[in-house]
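1. Following is a predicted model, sequence given first.
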Amino acid sequence: MREINKQFGIPVSKHTCYRARYAARKTLRGSLIDHYHLLPSYIAELKKVYSGSTFDLVLERETPDSLVKFKRLYICFDSLARGFLEGCRRVTCLDGCFLKTEMRGQLLCAVGKDGNNQMYPIAWAVVEGENQASWTWFIQLLMGDLGIQVGNGWTIMSDQQKKKGHSTGTLRMLFWNAVKCTTHQDFQQIMQQMTTLKPQAAQDFRNIGVKKFCRAYISETPKCEVIDNNVCECFNSYILQYRSEPTIDMLEDIRSTIMQRIVKKREVASDTTDQLCPRIRKLVEGNKLKSRTCSLRHAGEFQFEVTDFGNRFVVDIRSRSCSCRYWNIRGIPCSHAITCIHWMKQDPVSFVTDWLKKDVYKRAYRNGIRPLNGRNLWTEVEGNYLFPPIVKKQPGRPKQKRRIDSSEKVVNGQRLSKKGVQMTCSICHQVGHNRKTCVAQIEKHAPSRVDALWKCVKMKGRVIPT
């Protein structure tokens, strides 16, 4: 509004700017009804170019004689599914994010982790909302594309909120320490501290089902230590700018962005000569530095006792295991194992799981997504026209940001919330206040009565008569 007023000298209101933007978008992208009329042609073009991929379009009618309306659309490219099965560990994260268009709705996604511990999109779907029916439909299609039957050896992670109202700083720290520790003994010790601090918080934590997401209890088969859903959050941020576009434009931007990403990942893997992926190399080098504080005793064959700061661990090189369980879970030799490997005069890289090596990493990105023609070359599909879904308009302006829980740290995307943090004064070193509200600070720098009167007179522009 300021720019228009400054450049043209025309005062405009906020609603006028909104109407102008809506008119410009309609001119560039067409009307919403025309957009949904084109959706069957878009699906037909996808099926023609990407044979073997899954594109499931679900329609609905209110009555047998009513208009055909859009409900759901599932997309899984065959190259992504094959790349995931050939080059990624059997760990899949599920999440949903809201769309910012007039039709609202949700975008469900399934994301894995590649050999460099980065996100690997597998499938996504536009649905009416996050509910049991939409998630069941999405997961059934995903299981068919990945060939999941019984589920043995697979890890499926959701973005379920597990907060129970215990969000103080100390409890949050104990919670993450309990989740990230790798041994049962450390877990029980941290839980004892939590019980001493707040018994109800410890009980609520146990009731969640700690064996499902704590590293001390997770399976060693996938060779993945992930206990959060950050890869899905990364994917949602990756496509953030596209979520305010109409369905076809959004899906096309997601497809083309992932197409370019696969090419870049393939080029990076071809340019490096290291056997390990960059992030895995960094972890191995960090463990090498930590191994300097370790000392070992050989117990015969491939077994060792390793002492690290008074703690003793058993390492078995043949089974590739350590009693600290770091090597067992991640597939990367821990500092204790590296101490033994160096004693055997061998390279730690050869003891890293194949899932994290460059050769397997390249398999995930060797199958690219082929280019697609524009809508001017799509074949028109005969049949009933497709119309937009039914949307119940809510009062007020549509929200563009999700609701932030009171216990979440991030505020305004930059600053951190200080809820639950105990303040300590830097002047009197007492707990419960800071230096701005310190009584000692106020008394020390309190102005005298004469100084206060003189300051008041100067502010009012008066002159004290002599």
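-> Cool, got the structure.

2. hey, let's count contacts and neighbours off CA atoms from now on
-> Will do.

3. Going toward the C-terminus from the longest helix along the chain, what's the next helix or strand?
-> Longest helix in the chain, counting residues (DSSP state H): helix 247-271. Using DSSP states H and E, the helix or strand that follows helix 247-271 in sequence is helix 278-290.

4. Second structure follows, compare the two:
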Amino acid sequence: MRFKSIFWSFGPSIVGWKYCRPILCLDGTFLLGKYRGTLLAAVGVDGNGGLYPLAFVVVESESIESWIWFLQMLHDLIVSTHSRPDLCIISNKHAGLIRGCCEIFPWAAHRHCLRHLRENFKKVLRRLAIPNCDAVCDKMYWAGNTDDIKIHERHMRDIQNIKKEAYDWLMERDRTKWALTYDGGFRYGVMTTNASECFNGVLRRARRLPIQGLIMSIYYNLVSLFIKRTTKVEQWTASDGSAFVPHTKAVLELAGRQARRSPQPTQINNHEFKVFDMSCSSFHFVITSPQTCIYSCGHPQIYHMPSKHAVTALSSRRWDHNAFVSTYYSLVCYKENAILLCVFTENVKPVRISAPF
């Protein structure tokens, strides 16, 4: 008998993930100490931007076979991963992840981690002998991370003028996979796998433990994390009457302040508006109902919450812009998740242990 691999996830985490944004950040890290191997993790993001560890696997190495097996276990043992049609997987585009996503999650949007893409782009620039690689990489990162298509196009033109081969390399990667402006709203503004990287950092010392010790360390780390989260929910409920989590509340308040300083929108008809900002840029809005809006500003579609331009247009009709905020940012969803986390901290046992592949 020889240990090969193990997949595990905790029951309340599985059930509670449906209240989080439909995003999974996949990444791996090496185990240290006497027992070598690789820990792969699937980490989600909750409505307030916090980490939501969902599933883990320990394998011999980060190979094509191990990633495919991990994705197959996610699909088979965590039903919510294939019951959410808007699922988005963010990764470093390892060959096993590309193949596994195509075979196991063909409907999911597979997006590139912008930080990993930046590192790969830097290697390309060095092979092309382009001076000042960091400045060109920064332009690529700004082009990918902006929600303004004009800024994106300006940085892409700069890269094309510096070296056409570098520009062509980026275009071959399909801008819908790495540029926020072409994303279609699947990312919810999450551009990197930092969620997985941060949780791997939490487990820095645990990575030296044997497998059983590693699993128990992850268990106790999750218990500690969820206890803090449930305490915060109680504080927010007692001190604040907002319908949204604090991060979303702050974003909406900022959009409201900026909208009050913006010029009055030009009303084309009962449903169409042209909104101007302080830079004299104009945006076209078609408001068909208190919950439906068509806009030329990509911000609401990308982040699933209204921008300052949308708030300006909706205020002119005296409609509540909060109706355009995704339910994942609501305090109700966060509370439902917290109830499950309370169960997790009271009576928890590891569940859904899978046999090796």
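-> Great, that's in hand. Owing to the predicted nature of the structure, the values given are computational and were not obtained by experimental measurement.

5. coming back round to it: which residue numbers in the second structure does the longest helix of the first structure align to?
-> Per TM-score structural alignment, the counterpart of helix 247-271 of the first structure in the second structure is residues 211-235.

6. ok, residue 15 of the first structure to residue 153 of the first structure distance?
-> Residue 15 of the first structure sits 55 Å away from residue 153 of the first structure, going by Cα to Cα, to the nearest Å.

7. So those two - more neighbours on which side?
-> Neighbour totals were compared for residue 15 of the first structure and residue 153, and residue 153 leads with 13 against 9 (other Cα atoms under 10 Å).

8. how near is the counterpart of residue 174 of the first structure in the second structure to residue 169 of the second structure?
-> Superposed on the second structure with TM-score structural alignment, residue 174 of the first structure falls opposite residue 139. Distance from residue 139 of the second structure to residue 169 of the second structure, counting by Cα to Cα: 14 Å.

9. Neighbour count: these two, which is higher?
-> Between residue 139 of the second structure and residue 169, residue 139 has the larger neighbour count (other Cα under 10 Å), namely 19 against 13.

10. Report the contact partners of that one.
-> With contact taken as Cα atoms under 8 Å, 6 or more residues apart in numbering, residue 139 of the second structure is in contact with 155-156, 158-159.

11. Now it: which helix or strand?
-> Secondary structure from DSSP H and E places residue 139 of the second structure in helix 133-145.

12. tell me how far the helix or strand that comes right after that helix is from the chain's mean position?
-> Once helix 133-145 of the second structure ends, the next helix or strand along the chain (criterion: DSSP H and E) is helix 149-162. On the basis of Cα atoms, centre = their mean, to the nearest Å, helix 149-162 of the second structure sits 25 Å off its chain's mean C-alpha point.

13. what's the mean gap between helix 149-162 of the second structure and the aligned bit of the first structure?
-> Compared with the first structure after fitting, helix 149-162 of the second structure deviates on average by 2.6 Å (mean Cα distance after the TM-score superposition for the first structure).

14. got the contact list for that helix?
-> 136, 139-140, 142-144, 146, 166-167, 181.

15. try 7 Å this time
-> Contacts to helix 149-162 of the second structure, defined as Cα atoms under 7 Å, 6 or more residues apart in numbering, come from residues 136, 139-140, 143-144, 146, 167, 181.

16. ok, back up a step: so which other helices or strands are in contact with the longest helix of the first structure?
-> Helix 247-271 of the first structure sits against helix 358-364, with contacts defined as 3 or more Cα pairs under 7 Å, 6 or more residues apart in numbering; DSSP states H and E.

17. Buried ones in the helix it packs on, by neighbour count?
-> For helix 358-364 of the first structure, a neighbour-count test (16 or more other Cα atoms under 10 Å) marks 358-364 as buried.

18. just checking, residue 337 of the second structure touches residue 16?
-> Yes: using Cα atoms under 7 Å, residue 337 of the second structure makes contact with residue 16 at a distance of 5.2 Å.

19. Quick check: neighbours shared by those two?
-> By Cα under 7 Å, 6+ apart, no residue touches both residue 337 of the second structure and residue 16.

20. Show me what residue 15 of the second structure aligns to in the first structure.
-> Looks like residue 15 of the second structure aligns to residue 82 there (TM-score structural alignment).

21. mind listing what that match touches?
-> Residue 82 of the first structure neighbours (Cα under 7 Å, 6+ apart): none.

22. Quick check: the gap between it and residue 100 of the first structure.
-> With distances taken as Cα to Cα, residue 82 of the first structure is found 31 Å from residue 100 of the first structure.

23. Make a PyMOL selection of whichever of the contacts of helix 149-162 of the second structure turn out to be buried.
-> In PyMOL syntax, the buried subset of these is picked out as below (16+ other Cα under 10 Å):
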select buried, resi 136+139+140+143+144+167+181
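
24. could you dump the contacts of helix 149-162 of the second structure to TSV with distance to residue 213 of the second structure?
-> Converted to TSV, these look like this (distance: Cα to Cα, whole Å):
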residue	distance to residue 213 of the second structure
136	44
139	44
140	42
143	43
144	40
146	42
167	47
181	43
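
25. and which of the contacts of helix 149-162 of the second structure is nearest to residue 59 of the second structure?
-> Comparing these against residue 59 of the second structure with Cα to Cα places residue 144 closest, at 32.5 Å.

26. what's the spacing between the closest residue to that closest one other than its chain neighbours and residue 79 of the second structure?
-> Once flanking residues are discounted, residue 144 of the second structure sits nearest to residue 179: 4.0 Å by Cα to Cα, 6 or more residues apart in numbering. With distances taken as Cα to Cα, residue 179 of the second structure is found 29 Å from residue 79 of the second structure.

27. How about residue 95 of the second structure?
-> Taken as Cα to Cα, the span from residue 95 of the second structure to residue 79 of the second structure is 25 Å.

28. per the alignment, residue 7 of the first structure corresponds to what in the second structure?
-> If you follow residue 7 of the first structure across to the second structure using TM-score structural alignment, you land on a gap.

29. same question, residue 214 of the first structure
-> Under the alignment by TM-score structural alignment, residue 214 of the first structure pairs with residue 179 in the second structure.

30. Pretty sure its match sits against residue 142.
-> No: the criterion here is Cα under 7 Å, and residue 179 of the second structure misses it with residue 142 at 9.3 Å.

31. Who has more neighbours out of those two?
-> Remark: of residue 179 of the second structure and residue 142, residue 179 carries more neighbours, 24 against 18, as counted by other Cα under 10 Å.

32. give the contact list for that one.
-> Residues near residue 179 of the second structure by Cα under 7 Å, 6+ apart: 143-145.

33. Throw these into TSV and include distance to residue 301 of the second structure, thanks.
-> Putting the contacts of residue 179 of the second structure into TSV (distance: Cα to Cα, whole Å) gives the following:
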residue	distance to residue 301 of the second structure
143	18
144	16
145	15
